[in-house]
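Chemist: Sharing a model prediction with you, sequence too.
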Amino acid sequence: MTQQQLVPLIAIAAVIPFVLLRNRKPRTLRPEFLWVVPLIVVAAISFGFWAMSMSSRSAPPTDPVSLLILAVGLALGAAFGWQRGKMTTIHKTPDGVLKAQASPIGLFIIIGVMVGRRALEPWLEAHAADWHINPLAILEAFMLFAAGMVVTQRIEMFIRARNIQHGGTDAHVEAER
């Protein structure tokens, strides 16, 4: 691996323990602000798409196979995001404050996607021509996976948080008991 590929992996490895320690305790959940992170992620990924299209060595992925790859990346991200949102435990304290505790499995999914993207990038670029696939489509599919995961996770959490706020229960937690 080159230094350019290794630096992000080292940064991820350094941050993981802090994120896991931070997620050990439930944190206050404010459903009215759950839209902020998806907005930032979608804006950042949109900017990334634009930047890649401006400086890319290959054409933007607009052929049918590339669009299918992008759609699959987004759909898989949405499915994993919904599941990740369901794995987040949400409860209401006696004083009416919502608390959420994320599952560490969700973090490992995100890390796996990031590491996979970095590890596969050189190989995909070298072999994409053999498969007649735009290498940019595969890399953008990873970004759409991340965007889909974040957006649908927050939607799922918002739906459950609103239900709990209005006197309902966290149905999936009740089913496990």
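Modeler: Received the coordinates, thanks.

Chemist: Every contact and neighbour count from this point should use C-alpha atoms.
Modeler: Will do.

Chemist: Identify each buried residue in stretch 61-81, please.
Modeler: 61, 66, 69-70, 72-81 (16 or more other Cα atoms under 10 Å).

Chemist: now, which of those lie within helices?
Modeler: 66, 69-70, 72-81 (DSSP state H).

Chemist: Now do the strands in this structure.
Modeler: Counting by DSSP state E, the segments of the chain that form strands are 27-28, 89-92, 98-101.

Chemist: Closest one to residue 29 out of the ones in helices among the buried residues of stretch 61-81, please.
Modeler: For these, the minimum distance to residue 29 (Cα to Cα) is 17.5 Å, reached by residue 81.

Chemist: How about that closest one, nearest residue that isn't a chain neighbour?
Modeler: The spatially closest residue to residue 81, leaving aside those adjacent along the chain, is residue 149, at 3.7 Å (Cα to Cα, 6 or more residues apart in numbering).

Chemist: Count the residues that sit near residue 47.
Modeler: Around residue 47 there are 12 other residues, counting by other Cα atoms under 10 Å.

Chemist: swap in residue 140?
Modeler: Per other Cα under 10 Å, the neighbour tally for residue 140 reads 23.

Chemist: mind listing what it touches?
Modeler: 49, 70 (Cα atoms under 8 Å, 6 or more residues apart in numbering).

Chemist: who touches residue 113 in this structure?
Modeler: Here residue 113 is in contact with 142, 146 (Cα under 8 Å, 6+ apart).

Chemist: next, the one to line up against it:
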Amino acid sequence: MAASNHLGIWIAVTIVALVMLLRAREIGRERVLKLRWVWVVPVLVVSGIGFMLSRQHPDAAQIGGLALGAVLGLPLGWHRGKLTALRLDDASGALMMRPSAASMVLLMGLVAARQYTRFQMMDMPPSPWLDMASEALLGMAIGSVCAFRVELALRGRRLLDGL
């Protein structure tokens, strides 16, 4: 594999690690959840991954792996959403959320598994199975993020509606 591909993977690993460290600082801290903005993160994730895939020209196996991973990631995201505490602030009436450590560990595990798979692929001959597994892990992250945000939106709406 070319040195530029090695550099690209290391840049991606560095960016992911920085984002995860910044997100990990929020564990246990309560913050306001604005329901009108819950759709932004899934749109950004899907757009970013779509852009990345448009540059890679994935084959049918990779797209199948991505789709399968997205379906398998949905229950993980739902579970992440259930692990996140939501409440209404009595004083302000704002919807508050507190991300859980288990929720972050689930997401970090998916990202770490994909990066490890990509790293292992650097010095190996091309393998459609590894490509498919790598894309499936990426799909799981997509499904997880989308289901997580939908779960937060549904639970948040019920809290705000008083149910």
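Modeler: Alright, I've got the coordinates. Please read all numbers here as calculations on a predicted model, not as lab measurements.

Chemist: follow-up on the earlier one: in TSV, list the ones in helices among the buried residues of stretch 61-81 of the first structure along with distance to residue 8 of the first structure.
Modeler: Formatted as TSV, those follow (distance: Cα to Cα, whole Å):
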residue	distance to residue 8 of the first structure
66	26
69	25
70	24
72	25
73	22
74	23
75	26
76	24
77	21
78	25
79	26
80	23
81	23
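
Chemist: Excluding covalently adjacent residues, which one is nearest to the residue nearest the centre of the first structure?
Modeler: Central residue of the first structure (Cα atoms, centre = their mean): residue 146, 3.3 Å from the mean position. Leaving out its chain neighbours, the residue that sits closest to residue 146 of the first structure by Cα to Cα, 6+ apart is residue 77, at 5.9 Å.

Chemist: what do we get in the second structure for the one you found?
Modeler: Aligning on TM-score structural alignment places residue 77 of the first structure opposite residue 73 in the second structure.

Chemist: Which single helix of the first structure contains the most residues?
Modeler: Scanning the first structure for the longest helix, with DSSP H as the assignment, gives helix 135-165.

Chemist: Next, the buried residues of it.
Modeler: For helix 135-165 of the first structure, using 16+ other Cα under 10 Å, the buried residues are 135-158, 160-161, 164.

Chemist: Quick check: residue 134 of the first structure vs residue 122 of the first structure, distance?
Modeler: Residue 134 of the first structure sits 13 Å away from residue 122 of the first structure, going by Cα to Cα, to the nearest Å.

Chemist: pretty sure residue 144 of the first structure contacts residue 78?
Modeler: No - contact criterion Cα atoms under 8 Å: residue 144 of the first structure and residue 78 do not qualify, at 9.2 Å.

Chemist: residues contacting the aligned partner of residue 150 of the first structure in the second structure?
Modeler: Here residue 150 of the first structure is matched to residue 145 in the second structure, going by TM-score structural alignment. Residue 145 of the second structure makes contacts with 41, 42, 77, as judged by Cα under 8 Å, 6+ apart.

Chemist: if you set the cut-off to 10 Å instead, what comes out?
Modeler: Shown in contact with residue 145 of the second structure (Cα atoms under 10 Å, 6 or more residues apart in numbering): 41-43, 45-46, 70, 73-74, 76-78, 80-81, 107, 139, 151.

Chemist: which residues does residue 128 of the second structure contact?
Modeler: By Cα under 10 Å, 6+ apart, the contact list for residue 128 of the second structure reads 59, 60, 61, 62, 134.
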